[in-house]
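Trainee: Provide a 3D model corresponding to the input given below.
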Amino acid sequence: MFGLGPTELIIIAVIVILIFGAKRLPDVGKGLGGAIREFRNVKKELSKTSPDTAANEDKPSQAESDTPLLQSKMAEKALEQVPVVKKVMEVKKKADAVKNLLQ
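Mentor: Reported below is the predicted structural model:
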C-alpha cells in the first residue's frame, strides 16, 4: 500500500489523533463519509442523465460541458457538508434574491 507499513500507519494515526483529538474523530469520519456518499450520488445522477459516451463519440463538446457541471455539483455538495460554509451559502442566496428584487 504505497510503501506504508504498519509502523508508518500507526504513526500517522497517532498524529491524526493528536491533531483532531479523540472526541472529534467520529465527527471528522462522519463528515468525510457523507462527502464521499454525496460524490457517489452526484456521479450516479450525472451518469443516469447523460447518454452513453460510446453512442455520442461524435459530440465531444457535450463531454467537455459535463465536466465543469460535475465539478461544480461535487464542490457544492462537499461545501454543504461544512456547517459554517452552509450558512454562508444561505446568506449569499438571500443576498442574491434581494439583489434580484432591487433590479
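
Trainee: From here on, just use CA atoms for contacts and neighbour counts.
Mentor: OK.

Trainee: since we're on residue 44, how many residues are nearby?
Mentor: Here the number of neighbours of residue 44 (other C-alpha atoms under 10 Å) works out to 11.

Trainee: Which secondary structure element is home to it?
Mentor: helix 25-49 (DSSP states H and E).

Trainee: For that helix, list every residue counted as buried.
Mentor: 35, 38-39, 42 (16 or more other C-alpha atoms under 10 Å).

Trainee: for the host helix or strand of residue 71, which positions count as buried?
Mentor: Residue 71 belongs to helix 60-80 when assigned by DSSP H and E. Buried residues in helix 60-80, counted by 16+ other C-alpha under 10 Å: 70, 73-74, 77-78, 80.

Trainee: Alongside the first, I'd like the structure of this one:
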Amino acid sequence: MLGNFQGWHLLIVLLVILLLFGAAKLPALAKSMGQSARVFKGEMKAMKEEDKPADAASSTTVESTSASAPRTDSASDHKP
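Mentor: You can find the predicted model right below:
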C-alpha cells in the first residue's frame, strides 16, 4: 500500500496540513502531539511495572492473610 508512496506525495500531504492548520499553529500542534506521545509511553511503562509486582504481591498477600488470622487458644476462652 505504501510501496508507491514517493517524495512528492509527502510534499502534497505537508501542503494540505499547512493549509488546514496554518503556519502559526503547526509548532504548537507538533509540541502537543509530542507531549501526548510521551505521556502515553510513560503510562504504558507504568502499567507494565504495576503488572509485574501485582503478580508477586498477590501470592504474598494470600500467605500473609492466612498467617495473620486470629488464633483461638483454649486458654484465652476461660474467664478469670
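
Trainee: Report the TM-score for the pair.
Mentor: Here the TM-score for the pair of chains, by TM-score structural alignment, normalised by the length of structure 2, is 0.60; 53 aligned residues with a C-alpha RMSD of 2.0 Å.

Trainee: just to revisit the earlier point, right, and out of the buried residues of helix 25-49 of structure 1, which lies closest to residue 4 of structure 1?
Mentor: residue 35 (25.4 Å; C-alpha to C-alpha).

Trainee: What's the match for that closest one in structure 2?
Mentor: Using TM-score structural alignment, the partner of residue 35 of structure 1 in structure 2 is residue 36.

Trainee: From residue 102 of structure 1, how far out is residue 29 of structure 1?
Mentor: 43 Å (C-alpha to C-alpha, to the nearest Å).

Trainee: should've said residue 47 of structure 1
Mentor: As judged by C-alpha to C-alpha, residue 47 of structure 1 and residue 102 of structure 1 stand 39 Å apart.

Trainee: What number of neighbouring residues does residue 16 of structure 1 come out with?
Mentor: When neighbours are counted by other C-alpha under 10 Å, residue 16 of structure 1 comes out with 13.

Trainee: Would you mind pulling up the elements that the helix or strand containing residue 96 of structure 1 packs against?
Mentor: Assigned by DSSP H and E, residue 96 of structure 1 belongs to helix 83-102. Packing partners of helix 83-102 of structure 1 (3 or more C-alpha pairs under 8 Å, 6 or more residues apart in numbering; DSSP states H and E): helix 60-80.

Trainee: what's the matching range in structure 2 for the helix it packs on?
Mentor: Residues of structure 2 matching helix 60-80 of structure 1: none, counting by TM-score structural alignment.

Trainee: the inter-axis angle of that helix versus helix 83-102?
Mentor: 120 degrees (axes from the mean of the first three to the mean of the last three C-alpha atoms, to 10 degrees).

Trainee: Which residues does helix 60-80 of structure 1 contact?
Mentor: 35, 38-39, 42-43, 46, 53, 85-86 (C-alpha atoms under 8 Å, 6 or more residues apart in numbering).
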